[in-house]
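Chemist: My questions concern the predicted model and sequence given below.
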Amino acid sequence: MVLTDTHTHQYYDTDEALLSQHMQQCFDAGISRLFLPNVSAESVDPIQQMVQAYPENCFAMMGLHPCEVKAGWQQQLDIIKAESTGLQIYAVGEIGIDLYWDKTTLQEQQDAFVQQITWAKELNLPINIHCRNAFNEVYEILQQEKDEKLRGIFHCFGGTLEQAQQIITLGFYLGIGGVVTYKNAGLDKVVQQLSLQHLVLETDAPYLTPVPYRGKPNQSAYLTYIAQKVADLHQISVEQVAETTTQNSKTIFGI
């Protein structure tokens, strides 16, 4: 069984021994593919180090997180682009719009989002979308930018069935994480009605830890709890969930 974590910040582990322990726990659980989304200019180097340490298992994305889109964001994005030269990347991300923390930067976030979508198209890469309290704003841009090159993952999906169908219609996959295990979130009912052909799995470690470890730091090894929950919802084996969602990730990322 091969499980794929399509979105993890496991590179936040700055202690080499701890990172090694967490990675071994992943391997023991069949989680052998980890995709690492960039956040800022400062996170490029730790991602590179993790990819170099685990070249068969870890794969880089590059982008500027919407919460980092502040004064001087263009300069930071230019640095990310420059430092990405020569690095094999498999998506532009994580990018998008976040109106949970700061609504005053909406225009700048929209500008940065569009610019990075353009960058992804130039590189013929998928995008990895961060969307928080901003579905309509993100969806509007995706509709505007829709063409044969626009594709990717709607990371950490937690919306309604109608929103899921809108995203799927645009040709995107839905990233399903720990929220699906939360009793009152309602995501389980949505996922139950969605074909596995449109889903990928993720942890967003160290955030959004699944039950039974909710409240503690997340790690990629906990992807098994998400996979099992999806399997239970669809009344199939976790091996089937792993096979389909990993194949979906290969379709998206090309590896």
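Modeler: Looks like it came in fine.

Chemist: For the rest of this, base every contact and every neighbour count on C-alpha atoms.
Modeler: Fine.

Chemist: Which secondary structure element is home to residue 173?
Modeler: strand 172-176 (DSSP states H and E).

Chemist: Check which helices and strands that strand sits against.
Modeler: The contact analysis (3 or more C-alpha pairs under 8 Å, 6 or more residues apart in numbering; DSSP states H and E) places strand 172-176 against strand 152-154, helix 161-169, strand 199-201.

Chemist: got TSV for those, with mean neighbour count too?
Modeler: Output for the helices and strands packed on strand 172-176, formatted as TSV (neighbours: other C-alpha atoms under 10 Å):
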stretch	mean neighbour count
strand 152-154	26
helix 161-169	15
strand 199-201	27
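
Chemist: I'd like to know which of those lies nearest to residue 224.
Modeler: Nearest to residue 224, of all the helices and strands packed on strand 172-176, is strand 199-201, at 9.5 Å by C-alpha to C-alpha.

Chemist: what residues does the helix or strand hosting residue 25 touch?
Modeler: Taking DSSP H and E as the criterion, residue 25 maps to helix 16-28. Residues from elsewhere that reach helix 16-28, judged by C-alpha atoms under 8 Å, 6 or more residues apart in numbering: 10-11, 13, 32, 219-221.

Chemist: Go through the residues you listed and name the one nearest residue 202.
Modeler: The closest of the contacts of helix 16-28, once distances to residue 202 are taken by C-alpha to C-alpha, is residue 220, at 7.9 Å.

Chemist: how many neighbours does that closest one have?
Modeler: 28 (other C-alpha atoms under 10 Å).

Chemist: my guess is it contacts residue 209, does it?
Modeler: No: if you go by C-alpha atoms under 8 Å, residue 220 and residue 209 don't touch, sitting 9.6 Å apart.

Chemist: Now do the shared contacts for those two.
Modeler: Joint contacts of residue 220 and residue 209 (C-alpha under 8 Å, 6+ apart) are residue 203.

Chemist: May I see the buried residues of stretch 134-145?
Modeler: For stretch 134-145, the neighbour count (16 or more other C-alpha atoms under 10 Å) marks 134-135, 137-139, 141-142 as buried.

Chemist: what about it, distance to the chain center?
Modeler: 17 Å (C-alpha atoms, centre = their mean, to the nearest Å).

Chemist: and if you look at stretch 225-236?
Modeler: That offset, for stretch 225-236, works out to 19 Å (C-alpha atoms, centre = their mean).

Chemist: That one: which residues count as buried?
Modeler: 225-231, 233-234.

Chemist: JSON lines please, covering those and showing secondary structure and distance to residue 150.
Modeler: Output for these, formatted as JSON lines (DSSP: H, G, I helix; E, B strand; the rest coil; distance: C-alpha to C-alpha, whole Å):
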{"residue": "225", "secondary structure": "helix", "distance to residue 150": "31"}
{"residue": "226", "secondary structure": "helix", "distance to residue 150": "27"}
{"residue": "227", "secondary structure": "helix", "distance to residue 150": "27"}
{"residue": "228", "secondary structure": "helix", "distance to residue 150": "31"}
{"residue": "229", "secondary structure": "helix", "distance to residue 150": "30"}
{"residue": "230", "secondary structure": "helix", "distance to residue 150": "27"}
{"residue": "231", "secondary structure": "helix", "distance to residue 150": "29"}
{"residue": "233", "secondary structure": "helix", "distance to residue 150": "30"}
{"residue": "234", "secondary structure": "helix", "distance to residue 150": "29"}
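
Chemist: Pasting the second one now:
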Amino acid sequence: MIETHAHIYSDDYADDRDNMLQRAWNAGVEQIWMPNCDRTTIPGMLELAVRFPGKCLPMIGLHPTYVKDDFEDELDIMEEWLGRYPFMAVGEIGMDLFWDVTFREQQEKAFLYQCKLARKHHLWIDIHSRNAFWETVKLIEEFADPALKGIFHCFTGNLEEAKKAIELGFKLGIGGVATFKNGGLDKVLPFVELEHIVLETDSPYLAPVPYRGKRNEVSYIDLVAQRVADLMQISKAEVIAATSGTSKKLLLPTI
């Protein structure tokens, strides 16, 4: 399995990070993709990338909830790092209008700028769009580069939104919400082709049932894979093979 989105550098794992990672390897996780948040998360993320080469792969980007008045300074740091290290993607970037819309304009500017950085460096993007799916889509359409690809991380939208993301050339990052009784993905996944899905946990957040409300960890991706299999009425092995193959295609250089 490939875990396409996990904050394994988080302080939530300060006491048992190595054990948590060992449980992930034991569960059959081949790679863990690490999204960045801001300048403060880079050192811990890169430390893991150095310790586990080829297994813990880092992205670089400014998370929308970290966008404040100083966002341009943060973007300068992200751009500088892009010139120094072979990151796999630009992320996690996007829009978040759930808690606070104070910096909406800055979020939009940061997203579009980071899309430019992604294309300049021939990388895909990892999108966070909480309560802002259509606002994010509008920005992607405004950017108007069909070569811009990536993942709508933590996709929890309806079928119309799923089809729109796929139409734009993006994959759907499916995590623990798929296991929630009222998560809504039971009305989406049966009607989406498996080739458009990748697996994630978003650890340490959004733990799947039966761990909902507790700290999430990468090994629980096995529960996500099983839930996707149940909803799509196929085997877990098929889900793992297909999603891993789709994920690996994102690692190929973009034009």
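Modeler: It's in. Since we're looking at a predicted model, the values are computed, not measured.

Chemist: Give me the TM-score for this pair.
Modeler: Comparison of the two superposed chains (TM-score structural alignment, normalised by the length of the first structure) gives a TM-score of 0.96, and 253 aligned residues with a C-alpha RMSD of 1.4 Å.

Chemist: quick revisit: mind reading off the mean deviation between the strand holding residue 173 of the first structure and the second structure?
Modeler: Using mean C-alpha distance after the TM-score superposition for the first structure, strand 172-176 of the first structure ends up 0.4 Å from its aligned counterpart in the second structure, as a mean over the superposed pairs.

Chemist: Please work out which residues of the second structure line up with whatever helix or strand comes next after that strand.
Modeler: Using DSSP H and E, the helix or strand that directly follows strand 172-176 of the first structure along the chain is helix 187-191. Mapped onto the second structure using TM-score structural alignment, helix 187-191 of the first structure spans residues 185-189.

Chemist: Stretch 167-176 of the first structure now?
Modeler: The aligned range for stretch 167-176 of the first structure is 165-174, by TM-score structural alignment.

Chemist: follow-up on the earlier one: quick one: the helix holding residue 25 of the first structure to the second structure mean distance?
Modeler: Mean for helix 16-28 of the first structure is 1.7 Å (mean C-alpha distance after the TM-score superposition for the first structure).

Chemist: equivalent range in the second structure for the helix or strand just after that helix?
Modeler: Per DSSP H and E, the first helix or strand lying C-terminal to helix 16-28 of the first structure is strand 31-36. Counting by TM-score structural alignment, strand 31-36 of the first structure falls onto residues 29-34 of the second structure.

Chemist: now the matching stretch: how far from the chain's centre is it?
Modeler: Counting by C-alpha atoms, centre = their mean, stretch 29-34 of the second structure comes out at 11 Å from the chain centroid.

Chemist: quick one: the biggest strand by length in the first structure aligns where in the second structure?
Modeler: When the first structure is scanned for its longest strand (criterion: DSSP state E), the result is strand 89-98. Aligned by TM-score structural alignment, strand 89-98 of the first structure falls on residues 87-96 of the second structure.

Chemist: Give me the contact list for the matching stretch.
Modeler: Here stretch 87-96 of the second structure has contacts from 35-37, 57-65, 104, 107-108, 111, 114-115, 117-118, 123-133, 135-136, 251, using C-alpha under 8 Å, 6+ apart.

Chemist: hmm, 7 Å instead?
Modeler: 35-37, 57-65, 107-108, 111, 118, 123-132, 136, 251 (C-alpha atoms under 7 Å, 6 or more residues apart in numbering).

Chemist: Drop anything exposed from those.
Modeler: Buried among those by 16+ other C-alpha under 10 Å: 35-37, 57-65, 107-108, 111, 118, 123-130, 136.

Chemist: Next step: those restricted to strands.
Modeler: Using DSSP E, these in strands are 57-58, 124-130.

Chemist: wait, which of those residues is closest to residue 239 of the second structure?
Modeler: The closest of those, once distances to residue 239 of the second structure are taken by C-alpha to C-alpha, is residue 126, at 20.9 Å.

Chemist: What's the match for the closest one in the first structure?
Modeler: Per TM-score structural alignment, residue 126 of the second structure is aligned with residue 128.

Chemist: How much space separates that match from residue 154 of the first structure?
Modeler: Per C-alpha to C-alpha, to the nearest Å, residue 128 of the first structure is found 6 Å from residue 154 of the first structure.

Chemist: what do you get for residue 115 of the first structure?
Modeler: Taken as C-alpha to C-alpha, the span from residue 115 of the first structure to residue 154 of the first structure is 18 Å.

Chemist: tell me, which helix in the first structure spans the most residues?
Modeler: The single longest helix within the first structure, with elements called by DSSP state H, is helix 106-123.

Chemist: Residue 76 of the first structure matches what in the second structure?
Modeler: In the second structure, residue 76 of the first structure lands on residue 74 (TM-score structural alignment).

Chemist: Now name the helix or strand holding its match.
Modeler: Going by DSSP H and E, residue 74 of the second structure is in helix 71-82.

Chemist: how much space between residue 41 of the second structure and residue 245 of the second structure?
Modeler: Taking C-alpha to C-alpha, one finds residue 41 of the second structure at 29 Å from residue 245 of the second structure.

Chemist: can you check residue 7 of the second structure too?
Modeler: 22 Å.

Chemist: Compare neighbour counts for those two and give me the winner.
Modeler: residue 7 (24 against 15).

Chemist: Could you list which residues are in contact with the more buried one?
Modeler: 34-35, 202-204.

Chemist: corresponding residue for it in the first structure?
Modeler: Checking TM-score structural alignment: residue 7 of the second structure goes with residue 9.

Chemist: ditto for residue 65 of the second structure
Modeler: Matched to the first structure by TM-score structural alignment, residue 65 of the second structure sits across from residue 67.

Chemist: what do you get for residue 108 of the second structure?
Modeler: Match for residue 108 of the second structure (TM-score structural alignment): residue 110.

Chemist: Secondary structure class of whatever residue of the first structure lines up with residue 54 of the second structure, three-state.
Modeler: Taking TM-score structural alignment for the superposition, residue 54 of the second structure sits opposite residue 56 in the first structure. Counting by DSSP: H, G, I helix; E, B strand; the rest coil, the backbone at residue 56 of the first structure sits in coil.
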